[in-house]
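Q: below is the sequence, then the predicted model.
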Amino acid sequence: MAAASVPLRLAGHGLGNRLAFERDPLGFLLHQRQYGDLVRIDDELYMVNTPALVEQVLKNTNSTFSITRDLLGEEIDGSRASEDLAQWMRARHVAGRGVNRSGLRAAGDRMAAVVARHAEAWRDTGTIDAITALEDLSARLIAEFCLGPDPGRVPALVARLQDARLPGALPWPGWAPSLRGRRLHRVERELAADVSRLIEERGTRPEGPASVVVDQLIDACGQGVLTHQGAVGVVVSTLFAAHETTAAALAWLLLLLDRHPQVRRQVVDEVDRELGGRLPTAGDLPRLAITGAVVKETLRLYPPLWYLERTVAEPAELGGHRLHPGQRVGLSPFALHRDARLYDQPATFHPARWTDRPAHTRLPGYAYLPFGAGPRMCLGAHFGTVAMTTTTATLTAGYQVTRAADCTPTFDTRTILQPRGLTLDITDRAPMSRTYR
């Protein structure tokens, strides 16, 4: 089919469409779907709205399509020389073997203890800023998983990098971006230097608790599969992406449980029944079916990667329409996950849809992609779901987590999808059966 133009009554012309997108990104993405499977926003940008077209774009990233903008919309070198791209993908593949199911089983038993220590501190405080506290937690979880139980300054540096990358809510003076850029590069260098040092120390002193990701990268360096710098680069990118997306998704999950007390009761009953007052281990997670469904449904309604974009690298046909190099294709997991052609009552929080096997199996491929898909899928996707399930089970076992009475969270789409302004009250539900150092 030919690409449809967004009609005049939506915004009037290409510039108007872009202004409408900036004013209300999520509303615009939901609205534009009615104009076709492939919608022309302007001469440069097209939106795809079906799993089949999404699959065509994401599976062919690194060939027909490339990534040329980061999460902040800033230009990056997405074309990469072929050898540079090949080395980057080798590093991702090696790291991915560590961030897979077997790697997480090896380290999963330590996760709940980390969550419990943070939860005790939150309880002592009483009220927390959700995003700040959960980013601190997720940075610690992913840093320990990638680098071992003593990641030094890395969690704090990951948080500083996040602050440096995030644009201000208000416009800055004209000279400010250069200061922001210098600060960003300084923190990036510090983080890379600390990761490099920890990898080197692990290589010279391999004794101690296993650090699955780094150990796999060190082995690959020893075999000449990738360079030390390549190993550092993939760890840094994994740290940053996984901590931010996991924290945002956890914030949405806790807000949803507060809004749906009947679902929270189901989670609490399951955790009490399956864990009996102890903390979860990796081996417990398959039995926490309701908790896992809550995680999956949260990621459907509020996928951290709410919008993805690819640049056409070579002439392509998409949905019967010819695209040319330099044009861009956008896709929205947020909009796709709320498509009534794919999901019953798509705007409703209904975790049971994932435990109803027939409903689950009816979904086509690429209809559910909270962490993207294809060769550039987020490396921390499986880590994120395991961390979310473990955190949810740990918190519901011992604490009551509720939205603070004076807080009204709003959608924040400056980078990933977050509930801006969410504050949570943390109180004891029942005494924990163990203490943690």
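A: Cool, got the structure. What you see is a predicted model, and the numbers here were worked out from it, not measured in a lab. Numbers count the residues shown, from 1 in each chain.

Q: going by C-alpha atoms from here, please, whenever you check contacts or count neighbours.
A: Will do.

Q: with adjacent residues omitted, what lies nearest to Met1?
A: Spatial nearest neighbour of Met1, chain neighbours left out: Gly320 (4.9 Å); criterion: C-alpha to C-alpha, 6 or more residues apart in numbering.

Q: tally of neighbours for that neighbour?
A: Residues within reach of Gly320, counting by other C-alpha atoms under 10 Å, total 11.

Q: how about Arg182, what does it touch?
A: By C-alpha atoms under 8 Å, 6 or more residues apart in numbering, Arg182 lies in contact with nothing.

Q: could you point out which element follows the helix or strand harbouring it?
A: For Arg182, the element it lies in under DSSP states H and E is helix 176-204. Once the chain leaves helix 176-204, the next helix or strand it forms, by DSSP H and E, is helix 212-222.

Q: may I see the buried residues of the following helix or strand past that following helix?
A: Where DSSP H and E defines the elements, the next helix or strand beyond helix 212-222 is helix 228-259. Applying a neighbour-count criterion of 16 or more other C-alpha atoms under 10 Å, the buried positions in helix 228-259 are 228, 230-236, 238-258.

Q: can you check stretch 43-61 too?
A: 44-51, 53-59, 61.

Q: doesn't Gly292 make contact with Thr392?
A: No. If you go by C-alpha atoms under 8 Å, Thr392 and Gly292 don't touch, sitting 9.2 Å apart.

Q: please enumerate the helices of the stretch 1-150 of the chain.
A: Under the criterion DSSP state H, counting those that start in this stretch, the stretch 1-150 of the chain contains helices at 14-23, 25-32, 51-59, 82-98, 101-125, 130-147.

Q: and here's the other structure:
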Amino acid sequence: MSDDSSYRVATDFSGKLAKPPWGYRQWMLTGNPAIFFDHLANRFGDFVHYRGAFNFYLINHPDLIKNVLQQTNKNFDKNTPIYRRFANAFGNGLVVSEDTRWRCQRKLMQPMFGHRAIEQFFPVMVASTNEMLSRWQARPNQDSSFDLAPEMSRLTLEIVGRTLFRDNFGSASEKIQEWTHTIDSYSAKPPIPIIRDLWFPSGRNRRLKRTLREFHGFIQEMIDERVATRHGDDLLGILLRAQDPQSGQAMSHTQIADEVLGMIVGGHETSSSALTWAWYELTQHPETLTQVFEEIDQVIGSRPLEIEHIKELSFTRMVLDEVLRLHPPFWFENRNTRQQTKLAGVDLPAGSIIVMSRYSLHRHRRYWRDPNRFNPHRFQPKHEENPRSSYAYIPFGGGPRICIGTHFAMMEMLVIMALIGRHFQIELSCEDRHEMSAATTMTPKHGVRVIARPRAS
């Protein structure tokens, strides 16, 4: 990877930040937003002023992004239209909370998501995946195709549900799937001001509000039950027992409900999207798929999958890293300037919206050779492009607000990849071009239809 730290600021002849013409504004509303921001960065530079309904600044350079997310992160917050809508719908959880509340929540929850702590959820991941594979094995026609995307979504939802609620998830799984489907449908289109706000009297918004009431009611029932039975050993029980070591303060039940809803809504989308893209890419690159199979066979063989095996799946991890580079599920990030702030020598007014597109950053030609090519080997430890310590690669964000569930998601995806790859050969059922959809998450627009045939033992 290049260590060139210079960035290209888009300017017109007056020396001010360039402002793309009106046609770009129409594209933002009607086109694919990830492609829009990528074109904006490629056409105008690493720092672009774009004025639409709000005062936007697109930044697409690792140093600028590091400045916003880490070095001067206190100058920015999440008081943006998108995060406000998220908070109105899903509560004031860790994703959207700020300042003292966020610090307290993060401090309480961080120990639950460390490397060692999440290993207790490994058996849930294995059991849920094996149940899905048993359904695949029982299909009467092994040559029939199915859409992989909803299968991955159902599986990752099952895992996060069992992690949170243990046995109670089974009895409520169909209802939870229905609720999350409604929420996912709400998130399936780019956020357009006004009509996407919950107060707007649309049928979609009324359905979402009803769903959220029912979902919150279910979570509160689970909390009440855990309190009555002295909590339990699932993640919900751990949340209820968590206390600040200095003050002894625990989370309120409202706080816990907000966190649980956020985990369910966001906790399955990242993994399911990445897994769907992973198998799509592997079907397009048979040599890479063969390497994945060889590693799985060598590391696991005919033995039951153990936690120690996951740490040895280094090439499979590189495949997932490359998938997250090309197809980052949460493909964009945004911040609000708390007060007038200087960035790269430019004065940004208070209330400006800073936009960071992971999709564009991860394909920046200055930092990635042949950036649109699927090449897991670029993530080898000593490879010149290896970006693990750089803000050129931020699939889970960066700085103090990096996603708390990063380790959980990576272990979950490796478990699922290993078990699917051990038992099934995945093939695309057709050669149709798989178009990308970029809303809240980046997904294949029309799904990915595959044929899963049992591998010869």
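A: Yep, it's here. The model shown is predicted, which means the values in this text are computed figures rather than measured ones.

Q: sorry, back to before: which of the buried residues of stretch 43-61 of structure 1 sits closest to Phe334 of structure 1?
A: Asn49 (10.8 Å; C-alpha to C-alpha).

Q: counterpart of the closest one in structure 2?
A: Structural alignment (TM-score structural alignment) places Asn49 of structure 1 against Asn60 in structure 2.

Q: equivalent range in structure 1 for stretch 150-158 of structure 2?
A: So stretch 150-158 of structure 2 sits over residues 132-140 in structure 1, by TM-score structural alignment.

Q: err, stretch 208-215 of structure 2, not the other one
A: The aligned range for stretch 208-215 of structure 2 is 184-191, by TM-score structural alignment.

Q: show me which positions of the matching stretch end up buried.
A: 184, 187-188, 190-191.

Q: residues in contact with that stretch?
A: Contacts of stretch 184-191 of structure 1 (C-alpha under 8 Å, 6+ apart): 154, 157-158, 160-161, 164-165, 236.

Q: how big's the offset between that stretch and structure 2?
A: Compared with structure 2 after fitting, stretch 184-191 of structure 1 deviates on average by 1.5 Å (mean C-alpha distance after the TM-score superposition for structure 1).

Q: hey, what's in contact with both of Thr392 and Gly292 of structure 1?
A: In contact with both Thr392 of structure 1 and Gly292: no residue, using C-alpha under 8 Å, 6+ apart.

Q: is Pro173 of structure 1 part of a helix or strand, or is it coil?
A: Here Pro173 of structure 1 is recorded as coil under DSSP: H, G, I helix; E, B strand; the rest coil.

Q: no wait, Pro151 of structure 1
A: Under three-state DSSP, Pro151 of structure 1 comes out as coil.

Q: what about it, neighbour count?
A: The burial count for Pro151 of structure 1: 19, using other C-alpha under 10 Å.

Q: Pro173 of structure 1 too?
A: Pro173 of structure 1 has 7 nearby residues by other C-alpha under 10 Å.

Q: repeat that for Thr100 of structure 2.
A: By other C-alpha under 10 Å, 9 other residues sit near Thr100 of structure 2.

Q: any idea how far Glu270 of structure 1 is from the corresponding residue of structure 1 for it?
A: Residue pairing (TM-score structural alignment): Thr100 of structure 2 is matched to Ala86 of structure 1. The spacing between Ala86 of structure 1 and Glu270 of structure 1, counted by C-alpha to C-alpha, to the nearest Å, is 45 Å.

Q: now swap in Pro364 of structure 1 and tell me
A: From Pro364 of structure 1 to Glu270 of structure 1 the distance is 30 Å (C-alpha to C-alpha).

Q: more neighbours: those two, which one.
A: The residue with more neighbours, out of Pro364 of structure 1 and Glu270, is Glu270; 20 against 12, by other C-alpha under 10 Å.

Q: and that one, that's in a strand?
A: No. Applying three-state DSSP, one finds Glu270 of structure 1 to be helix, outside a strand.

Q: surely it and Leu288 touch.
A: Yes. Assessed by C-alpha under 8 Å, Glu270 of structure 1 is found in contact with Leu288 at 6.8 Å.

Q: circling back to that earlier point, what sits closest to the match of Asn49 of structure 1 if chain neighbours are left out?
A: Per C-alpha to C-alpha, 6+ apart, closest to Asn60 of structure 2 is Asp46, 4.6 Å.
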